[in-house]
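K.L.:
could you work out the structure for the sequence below:
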Amino acid sequence: MRFGPAIAIAAWAALTPVLPAPAAPASAAEGPPAQFLGEYEWRMDARWFGGFSALALSPDGGAMLVMSDRGLVFHAAILRDGDRIVGIRPAKPGRLRSSEGKRLQGRAGDSEGLAIMPDGTFCVSFEAVTRVSCFAYPGANAVPLRRLPAFRDMPRNGGFEALAVDRRGRLYTMPEDKLDADGNIPVYRWDNGTWSQPFALPSRGRFLPVGADFGPDGRLYLLERSVSPLGFRSRLRRWDVDEDGPKGERVLLQTGDHDNLEGLSVWRDGDGRLRATMISDDNFMLFQRTELVEYTLPD
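P.N.:
A predicted model of the protein is given here:
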């Protein structure tokens, strides 16, 4: 973090949900860690630029769909020199719209999670008015998925931040700041027009889920964030998921070296390496940065 503790506390008091008390020490398996590849600070002189909460990369890592938490979404080319990102070339942004074609704004437009479906449409999870909707393309009208009664009982600043789609086209989402009765993170799955709650993930320490993805290896990856007077910390965990639920929990990364990482996309590069690309939300604040951060992951 690039600013002092007093500023951090003031800036985040209204933005960050109250953090739960620390859980028992983590018991996830430890193994070869993620390896840092590079960090690119993305800057643009445009009023709409910033607040990016999610991204989804193409299979070759050369393009991405990016979304802000103010209902803006667009495609962009990623320019690379070897392992490092050296530039971003965005297309014209589009606005997320309601099913009636109205621009989503305010709490209704608090778009946080992003997942591209097998047919090329994309789905979005919303935090403040907790729900999931799908779109044929940037600027298309929403196709809202049915809401469960439980979705209406989420904290105002703790609803659905993370969204992921598996190989079978099933969507998975979870609240940022609402644990189940056992103190775990409840996971909701959309499959064939129905929501279910197939499993929960262990909550460990003060980290809260902000991004998720199923990698090309079929495993579930979860990006988590914690905030303190000293700054942001990020953690990346993964699981094998089958019909019996998640197994083989593993911590791949835990660091305080970056800004407010919220978006996650896992892909495999031309050398066959698993990569995690993450993007930070600058909250439209001068003392924060929009960063794209990349790590290679162990198989």
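
K.L.:
okay, CA-based contacts and neighbour counts for the rest of this
P.N.:
OK.

K.L.:
and the contacts of the helix or strand encompassing Ala115?
P.N.:
Here Ala115 is covered by strand 111-116, with elements defined by DSSP states H and E. Outside strand 111-116, the residues that touch it by CA atoms under 8 Å, 6 or more residues apart in numbering are 53-56, 67-71, 122-127, 160-165, 171, 210-213, 263.

K.L.:
what about the residue lying closest to Asp177 once chain neighbours are set aside, distance to Thr296?
P.N.:
In space, Asp177 comes closest to Gly158 once its chain neighbours are excluded; the distance is 4.5 Å by CA to CA, 6 or more residues apart in numbering. Counting by CA to CA, to the nearest Å, the separation of Gly158 from Thr296 is 29 Å.

K.L.:
repeat that for Leu179.
P.N.:
Going from Leu179 to Thr296 by CA to CA gives 30 Å.

K.L.:
likewise for Asp60?
P.N.:
Remark: distance between Asp60 and Thr296 (CA to CA) = 14 Å.

K.L.:
between these two, which is the more surrounded one?
P.N.:
It is Thr296, of Asp60 and Thr296, that has more neighbours when counted by other CA atoms under 10 Å, with 21 against 11.

K.L.:
which of the contacts of strand 111-116 are buried, as a PyMOL select command?
P.N.:
To isolate the buried ones among the contacts of strand 111-116 in PyMOL, judged by 16 or more other CA atoms under 10 Å, type:
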select buried, resi 53+54+55+56+67+68+69+70+71+122+123+124+125+126+127+160+161+162+163+164+165+171+210+211+212+213+263
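
K.L.:
here's the other one to compare against:
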Amino acid sequence: MTAVRLLLLLFLGLASVACPHRARLLGAGPLSIRAEPIIAFEPGAPARTRFGSLDFVGGLALTSDHPPFGGLSALRLEPDGEGFVALSDRAYWLRGRIVYQDAVPIGIAGAAMGPIIGPDGRPAEHWDTESIARDGDTLYVGIERLNAIARFDYGRLGFLAPARLIAPVAEIAKLPRNQGLEALVAVPRDLPLGGALIAVSERGLDEAGNISAFIVGGPNPGVFHIRRSGDFDVSDAALLPGGDLLLLERRFTLTGGFAARIRRLPEALLRPGSLADGPILLSADRRHEIDNLEAIDVGRAPGGGLRLTLLSDDNYMPFQRTLLLQFEPAATSF
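P.N.:
This is a model prediction of the structure:
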């Protein structure tokens, strides 16, 4: 259970039913996802499309009657920018395809869900799965609370691929249970850290209050830190083609609701012993169409170029939403 979800549950007096339909989540198969368009990112200024260094393209509010749907915490896009694999923090895969009209997202097609299979061949229903990294046909999944990383032969076996836990990383294993491993990125082989995984904690802090991050494997493994500010916690990360790291961060308060931002960390600072920081590309709060934003990826726009896709985790709460939001870099910003 994430700190955000616990705070919401305690606020509503619902902590005793934090997992109300665990027993019903053991189905797998296709599902229908309804999509309501989000035309304006800031409803109070509907004509505005530029937000920081990004242009809002469009979005969708997603719903489904399929019991496992919700709690989406990670996303990786296929090279075509349409296909995707996501996961919920209750250890379910979700795959599908984003449907576009005039380069604007209008729906989800071909969706299917299935339980993540643990090393013992059974559904890993107790795993808090928070992050995905893609290295070709191999997927890596970060497991919060366990603070472990699992490897899946997804390209060959899909949902049937069993988890293979990689060798424990001592520094990651020491992270807090509920604010531990939160973001995971695979570095392409043609970059300086090629072949490594970059793992970032939600709120595992050093003595100076900076966020702990880890380079796992590759040519230069080790620990670095990211400057923390504004009481934001890490919720996901993605790499730009040149190697810069986009960090998705979120904050929740009972008085202000959710806030989110995207920070760009230069590739040159992703090194053992470094303290990384960088410019904020996007800031959003309750004036904007956001919820508990938990997932980010960088993909190809329908007409070419880069497009950022964000997903929110509804915490399986009826008053929260599963949102898919898309932005493109402003012409002068990337």
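
K.L.:
about what we covered before: would you agree the residue nearest to Asp177 of structure 1 is in contact with Met174?
P.N.:
No. With contact defined as CA atoms under 8 Å, Gly158 of structure 1 does not count as touching Met174 (9.7 Å).

K.L.:
of these two, who's got more company?
P.N.:
Using other CA under 10 Å as the criterion, Gly158 of structure 1 and Met174 rank with Met174 on top: 28 against 21.

K.L.:
in which helix or strand would I find that one?
P.N.:
Following DSSP H and E, one finds Met174 of structure 1 within strand 171-175.

K.L.:
closest to the centroid, which residue in structure 2?
P.N.:
Structure 2 has Ala295 as the residue nearest its centroid, 2.2 Å off, counting by CA atoms, centre = their mean.

K.L.:
ok, back up a step: could you find the counterpart of the residue nearest to Asp177 of structure 1 in structure 2?
P.N.:
Aligned counterpart of Gly158 of structure 1 in structure 2: Gln179 (TM-score structural alignment).

K.L.:
picking up where we left off before, out of the contacts of strand 111-116 of structure 1, which are inside strands?
P.N.:
53-56, 67-68, 122-126, 160-165, 171, 210-213, 263 (DSSP state E).

K.L.:
the strands in the stretch 101-250 of structure 2, which residues?
P.N.:
Listed in chain order, the strands of the stretch 101-250 of structure 2 (DSSP state E, counting those that start in this stretch) span 104-115, 128-135, 138-144, 148-152, 164-165, 181-186, 197-205, 211-216, 222-226, 233-239, 245-253.

K.L.:
any idea which helix or strand carries whatever residue of structure 1 lines up with Leu60 of structure 2?
P.N.:
Aligned counterpart of Leu60 of structure 2 in structure 1: Tyr40 (TM-score structural alignment). Secondary structure from DSSP H and E places Tyr40 of structure 1 in strand 35-41.

K.L.:
same check, this time on Ala11 of structure 1
P.N.:
Using DSSP H and E, Ala11 of structure 1 sits in helix 5-12.

K.L.:
quick one: work out the angle between that helix and strand 220-228.
P.N.:
In terms of direction (axes from the mean of the first three to the mean of the last three CA atoms, to 10 degrees), helix 5-12 of structure 1 departs from strand 220-228 by 120 degrees.

K.L.:
quick check: buried residues in helix 5-12 of structure 1?
P.N.:
By neighbour count on 16+ other CA under 10 Å, the buried set for helix 5-12 of structure 1 is Ala8, Ile9.

K.L.:
and if you look at stretch 113-131 of structure 2?
P.N.:
For stretch 113-131 of structure 2, the neighbour count (16+ other CA under 10 Å) marks 113-118, 123-125, 127-131 as buried.
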